[in-house]
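**Q** Only the shape, not the letters, is given here:
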């Protein structure tokens, strides 16, 4: 039946093999051969050509039909494969779902119809039987139907258990509403797309069951969970749609379903600009339950009225341009950082840029012009040109490019039914894509694709480009500095020219310039990149000169700062887009010089992770650290487009997030805009937000493979019954630059039970693997380095103990077997991520352990012995009397920490308030308030502790160890700390 006329030889073997497997399956299952099922409207030759194209272009079709040939045969016999869906096309789907009598039957039925629908849509797409617009509309229609049918089934099932949810004020039965976002909302769903959803309901209240009533929110959360499971879970028959709920209010930490009041409050008080962008395409794709059609329409209109003021301003909102420029910058940085230029969606000139062009006008003018609230890009592009929002020809040009890009995306995704937009890099894959798209060669296809992407990018830049700024660079000064770089000024002439400009260490600067010129990275540069470097270096030297003359490099001169920046130049020599960024943004060069002059650590970070140069573009954010909620929101936006199965993408996003904010901390610290305590707070917040996401990422991984842990009473863990405990500097909210993380993992699962997935494992193994996955996410060395070094030695029994302990086992160990130094460590322990209720239980155990009455003489002896051992092992000791190790030597940081820990263990039984906090400063304050330590001692200890830590931070940013040379460092502070130690604990 195959017809390989016009098919390249390299593409023939696989479809031929697939066809032979299909025929074998037809024979084995005693089914009718497709040639005997063809309707009169299609000839055998036409079918043969279509079949060949489908098998060449889609491995998904080939493999699915080889296993389940009936899926294709049914659609051939009915003629459905060869015609557009009519109004009743999905009626059999609805009837089959409504006939289901159990969840397993429902899920299997959804997946069977999904497989058949995908075969049909990919077939028709590859054979161009329908336009791109029709394919996306039909797929969206199928998604709407699948969501509505599954939601209705689960609504009725929950109604049997809990009754009907009714409004507190109205008494009416409440409908469950599903909002489709993104391409689903626009009715432009692509092949193998995930679906972005939100769940809402009009009114709070409770169900009307006489004995098992629950709150409306609980009812609809359960409904949402069941709906997601039916759509998203991968079974032997695949999945229906990958479901992404992260666009809902508060993201993944928010409730799965929210009432209208809650939605309105969130968007009025906390809604972000990027959420306006997302809300443009929001559409009610399903509504089940309620009082009937009239009430449902009323609810639909009420929700639209609630969301519209947030999405569309009632004035021409040119302020939206700035936020869109920021979003554009975020997209560009993600593309650059992740090497996504092969991505036809997110890469330069890709699908996202076309959508962006449209949404710029929607956000700016949609409040005034309701016609702009249309969701479909293909409808809006001609309208924008017609109404002169876009120049003549631009709308039609973008539409042509958009259709080509979307067809390319479908061809990529339809091959294996995978959610990817990346162009193939292997020769056969490239040839296949080119042939499917109607080209004889990859070169011809690639040339056409490049043309369209250039066209898109040009229009994109024209729409949201920043206004031209006056060139603030002195051209004569640039010419002067260019002479040193290009070699027209050399030797004695160069030296005299620099000296005439009052440049100190002129010889060292000339040598540094020469070393960079002769470096391997610079010598290997291509001509185009070298021209960009030639534009950058004079600007760098000019900026260095200006800062030097203004005294901003003190105590350094131009030469050492240039030497610090040179490794960065070498690092970006082959990625000249960064050179363009610096050349076109004088502000970025100024910040680069300022920060590298202040800290070699910052210079090293930039050289190691050049993507951080993006942070220099916006000094207002560089020197204005966000709070913890803002950090969460920023990370949420960073990972919004990543599926949970994209572990590598999440790990890279987390590493960039941590590095970018570490840079902001350092920048704020060296500039004096952030005091010591705030520096540690900020570094600790970063770690906590990263740990929260790592836990969620690990949980999603485990759920996908093993389901969720269960309990003997039938409950299932909808969230991990697990907490991450931070010890040491993390627990004490005292992280520094480069600090590792001391962690302990605790769970509260029943060990005798197991998970509910197809590959079930016992709960203890489940949570152990969860912990291992978290460590893998944090510790793995990627191209962007490690997130954090993780130290798990403080867990019960140390390295010989279980990686994850139950709360009961942890309590037993702490009460019966733990050493005194382990109780000292517990003073600084706190929950940093995980289940809130389990966190409270941990706090109760910590309280119980720390408030035990102790023999004070024995406690003093044990604390002093441990301190002596640490000092002997880690302090300066006899190495030099002129050295002072800030942390380990007598009178240093650890002496203060040990005194705080001793006091907490000694007196918590009589004053429990002293262990409320885990940081040394507040514990010291609590000791004074409780009358356990005199005010002078507390004041001396706090002042010394802050001074030591501040110096330690400064030394870290200068890449120096926390060891001071000389006899005059902290003489008074050390004496005061030592005197207090002798009074409180004494020497062993």
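**A** Thanks, I have it. Treat the numbers as computed from the prediction; the structure is a model and nothing was measured.
**Q** switch to C-alpha atoms for all contacts and neighbour counts from now on
**A** Fine.
**Q** all strands of the stretch 801-950 of the chain, in order?
**A** In order along the chain, the stretch 801-950 of the chain carries the following strands (DSSP state E, counting those that start in this stretch): 804-806, 830-834, 883-885.
**Q** For the longest one, give me every contacting residue.
**A** Okay, so that is strand 830-834. Under the criterion Cα atoms under 8 Å, 6 or more residues apart in numbering, residues 688, 691-692, 695, 720-727, 731, 839, 842-843, 918 lie in contact with strand 830-834.
**Q** Mind doing that once more with 6 Å?
**A** Strand 830-834 has contacts (Cα atoms under 6 Å, 6 or more residues apart in numbering) with 688, 692, 722-726, 731, 839.
**Q** related to what we said a few turns ago, let me have the strands of the stretch 801-950 of the chain in TSV, adding distance to residue 572 as columns.
**A** Formatted as TSV, these follow (distance: least, Cα to Cα, whole Å):
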stretch	distance to residue 572
strand 804-806	43
strand 830-834	37
strand 883-885	37
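**Q** do you know which of those lies nearest residue 510?
**A** strand 883-885 (36.6 Å; Cα to Cα).
**Q** Check what contacts the closest one and list those residues.
**A** 963-965.
**Q** Of those residues, keep whichever come out buried.
**A** In terms of neighbour count (16 or more other Cα atoms under 10 Å), the buried residues within the contacts of strand 883-885 are 963-964.
**Q** okay, pairing it with this:
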């Protein structure tokens, strides 16, 4: 097998044949080690590197090492023993090894200058050799240049016998590194070195300080350099310091959809150069080539990497895997790109194995074509080209889907002239055209558009942003005109556009993805709350891009895992973790409201989903707030969150507060203080306004002894309070309480306490009097008004009080009433047990559903009062009738 594999490799590679003829020892090495990959340990043992006599000795040893590595890679790859990962990893490890050795040897050759020292810190300075391109991504090809940039931390001077500036010292050092690696000798070279990616290119200084690099990136860094620096990786020196400096330049904190235009233009330049030089046969730069796969991966990194640290990766393959894991591309699309990339890169290596030449161009001679085809497992050139073209077509299709022509470059919209006339105060009255589009008060809409065109905010937009704004408005005018409430819809859209217009990236998102405009208009038409939510959180416009995701029923286990991954990425950065929680919660709320408007959820099911969202968010908050407490005595707190009210009853709405209490069961001496700190930290994490907005408002007044009580309670103290000190209204609240997050053992203890308290025997008459009296006290601060379905006589609170009374009065003989299944379900339980008449129960259930729907609709429409009609009054009477039946003789009747 080794002899056959080597013989086949020699026939295929002229370079390998020449090498074995010139260096027979390389052949002997290969025969002995063909079955094993070339490891970094073997590179380190290849020579006595530390004892080599100067840079010239290193030059020879490194070239002999490269010969050995290349011989084994070529033979193993062509024999099918080395997958792509082994090939690109091994050659990248060789480059890293060579750079490190060259830097050490170059530094030794400059010993007369002493140690370069920072003028501010006084610390010794080391050159940072930054690898870019495929080496930066650890995906180097076998005959590639290596793209390098030289950086050093601080200016200053050296301390040796010959004093010089740090800049001059590191310039000499850089030149010597380049010579050691790239100088051609009888044994060839190690790698060609390309320094053109450095600031200012060939005309710039060879080395640059942190301060100079930062100034360059801030003031002159171009979009293509952001793309290049994605792969920037320090091989020597202060890698962390370099990353901290470069990261803000590459990765924006917001979703940067402006990157599409820059990447598209860069690709267009490449395409023009390919056409000019007739390079269609180039598998790197030609259509469907390697570069297009890289562009697809990297545009997602540029757009989302600032928010999603999981995308701050160097390699193309690992980035594609992340896109699949994060569901940013369809699985089939990523699989096709991964397969194409693997095929194209293996083909690239075979083209380079022939003569150890940096080429990506398909051969023209029959013999060369036959050899390449057979090396790729094809019977002949035609079969090979058919397989290659399948992969190229896949890449091209996915590239065009990602980089399709945006709205701003499309033909002018039919209403572009209407908007232009409004902007330029044309003589044509726009009102008739607006009326034909469906607007009800066309003259008022025309005035609003004119006011927008004349506003300072619009006129002060940068030219590129104003161009995008102008491209967006005509289709939005058209879409809004065809929806319900067209005038209000357009008004909401205009307010949103004005709010986001200062962030060019959001305008770019809408122009890059014109299919989002219809979804945006429909949501704004359906709810003023939604448009306001988008104005507060414009980053959610991103959610409009993929209808599959927007309208997919939530998989809470997967979503909880994704949230946990995001929190782990920001470990140690509490502010970033708070923002992660907010981005997650806002995105899920937005998806649910879009699904709600689309009619995908009943009101009860929607409340369940919003409650599950709160549960997941609270669980993550608890976990990571605790890990942020440094003096904690355990990594897993004996602590639990209990939800009351709407959270406890799984009846949350979009903007509901969370009623919470905190329990712990821990005998450690520091437990009371630690868990009090945890409760305060969680409160801060949940309620603080950050750059990402607000998470939840919370109410802690239902804890034992209310506002005067401890922020956290032991399980025993909570049980004692509920059994001995709690008021009836607190037991009423307990009917709608449940364990939400934290220690499940404490959760089980809470549920046992809850059931025991609810199942206590009570005097029905005394209980009824307490419930009626409590309801009367509530009316003193919240009068009964028919337009307020919550507080109206016979409204939501009355229905809930009825159920709470039934639980407290009868749970001792009917434990099924303690199940926290909601008001509607518990009315059915009571009716089936004969506690209330079935017809009264059914009427109250229907009424309660009606009230909840009206309340939900009023919140989406952002109106406080509901319209009072005969149906609503009838439902009030139905609940009031049940109230009178239960509480007759205990106080004023409800009717």
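**A** All right, it came through fine. Quantities reported herein were computed from a predicted structural model and do not represent experimental measurements.
**Q** Now, the contacts of strand 883-885 of the first structure that are in helices?
**A** In helices, judged by DSSP state H, none of the contacts of strand 883-885 of the first structure are found.
**Q** from the contacts of strand 883-885 of the first structure, which single one is nearest residue 113 of the first structure?
**A** Nearest member of those to residue 113 of the first structure, counting by Cα to Cα, is residue 963, at 69.1 Å.
**Q** if I look at that closest one, how far off is residue 969 of the first structure?
**A** From residue 963 of the first structure across to residue 969 of the first structure, the span is 10 Å (Cα to Cα, to the nearest Å).
**Q** re the thing from before, which stretch among the strands of the stretch 801-950 of the first structure comes nearest residue 548 of the first structure?
**A** Closest among the strands of the stretch 801-950 of the first structure, using Cα to Cα: strand 883-885, at 33.5 Å.
**Q** Quickly note the distance from residue 377 of the first structure to residue 608 of the first structure.
**A** 40 Å.
**Q** count of neighbours near the aligned residue in the first structure for residue 546 of the second structure?
**A** Here residue 546 of the second structure is matched to residue 618 in the first structure, going by TM-score structural alignment. Residues within reach of residue 618 of the first structure, counting by other Cα atoms under 10 Å, total 13.
**Q** got it, and residue 562 of the second structure?
**A** Around residue 562 of the second structure there are 15 residues (other Cα under 10 Å).
**Q** Ok, residue 120 of the second structure next?
**A** The burial count for residue 120 of the second structure: 9, using other Cα under 10 Å.
**Q** do you know how far the most centrally placed residue in the first structure is from residue 334 of the first structure?
**A** Most central in the first structure under Cα atoms, centre = their mean is residue 639, positioned 2.5 Å from the mean C-alpha point. Between residue 639 of the first structure and residue 334 of the first structure the distance, using Cα to Cα, works out to 10 Å.
**Q** do the same with residue 605 of the first structure
**A** Distance from residue 605 of the first structure to residue 334 of the first structure, by Cα to Cα: 18 Å.
**Q** And residue 284 of the first structure, by the same measure?
**A** Counting by Cα to Cα - residue 284 of the first structure and residue 334 of the first structure are separated by 31 Å.
**Q** likewise residue 138 of the first structure?
**A** 31 Å.
**Q** now swap in residue 125 of the first structure and tell me
**A** 30 Å.
**Q** Could you check which of these two is surrounded by more residues?
**A** The neighbour comparison of residue 125 of the first structure against residue 334 (other Cα under 10 Å) goes to residue 125, with 22 against 18.
**Q** before we move on, back to that, need the strands of the stretch 801-950 of the first structure in CSV (columns: distance to residue 648 of the first structure and mean neighbour count).
**A** Shown next, in CSV, are these (distance: least, Cα to Cα, whole Å; neighbours: other Cα atoms under 10 Å):
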stretch, distance to residue 648 of the first structure, mean neighbour count
strand 804-806, 25, 22
strand 830-834, 22, 23
strand 883-885, 40, 21
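**Q** just so I know, which of these lies nearest residue 705 of the first structure?
**A** strand 804-806 (19.4 Å).
**Q** average offset between that closest one and the second structure?
**A** Taken over the aligned residues, the distance from strand 804-806 of the first structure to the second structure averages 0.4 Å (mean Cα distance after the TM-score superposition for the first structure).
**Q** what range in the second structure matches that strand?
**A** Matched against the second structure by TM-score structural alignment, strand 804-806 of the first structure falls on residues 712-714.
**Q** what kind of secondary structure is residue 166 of the first structure in?
**A** Look at residue 166 of the first structure: counting by DSSP: H, G, I helix; E, B strand; the rest coil, its state is strand.
**Q** To what extent is it buried, counted in neighbours?
**A** Neighbours of residue 166 of the first structure using other Cα under 10 Å come to 22.
**Q** So which residues of the stretch 151-300 of the second structure form helices?
**A** 166-182, 210-219, 223-229, 239-250, 259-276, 290-304 (DSSP state H, counting those that start in this stretch).
**Q** Just put those in JSON lines and tack on distance to residue 194 of the second structure.
**A** Shown next, in JSON lines, are these (distance: least, Cα to Cα, whole Å):
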{"stretch": "helix 166-182", "distance to residue 194 of the second structure": "9"}
{"stretch": "helix 210-219", "distance to residue 194 of the second structure": "18"}
{"stretch": "helix 223-229", "distance to residue 194 of the second structure": "13"}
{"stretch": "helix 239-250", "distance to residue 194 of the second structure": "20"}
{"stretch": "helix 259-276", "distance to residue 194 of the second structure": "19"}
{"stretch": "helix 290-304", "distance to residue 194 of the second structure": "18"}
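**Q** Quick one: closest of those to residue 135 of the second structure.
**A** helix 223-229 (11.7 Å).
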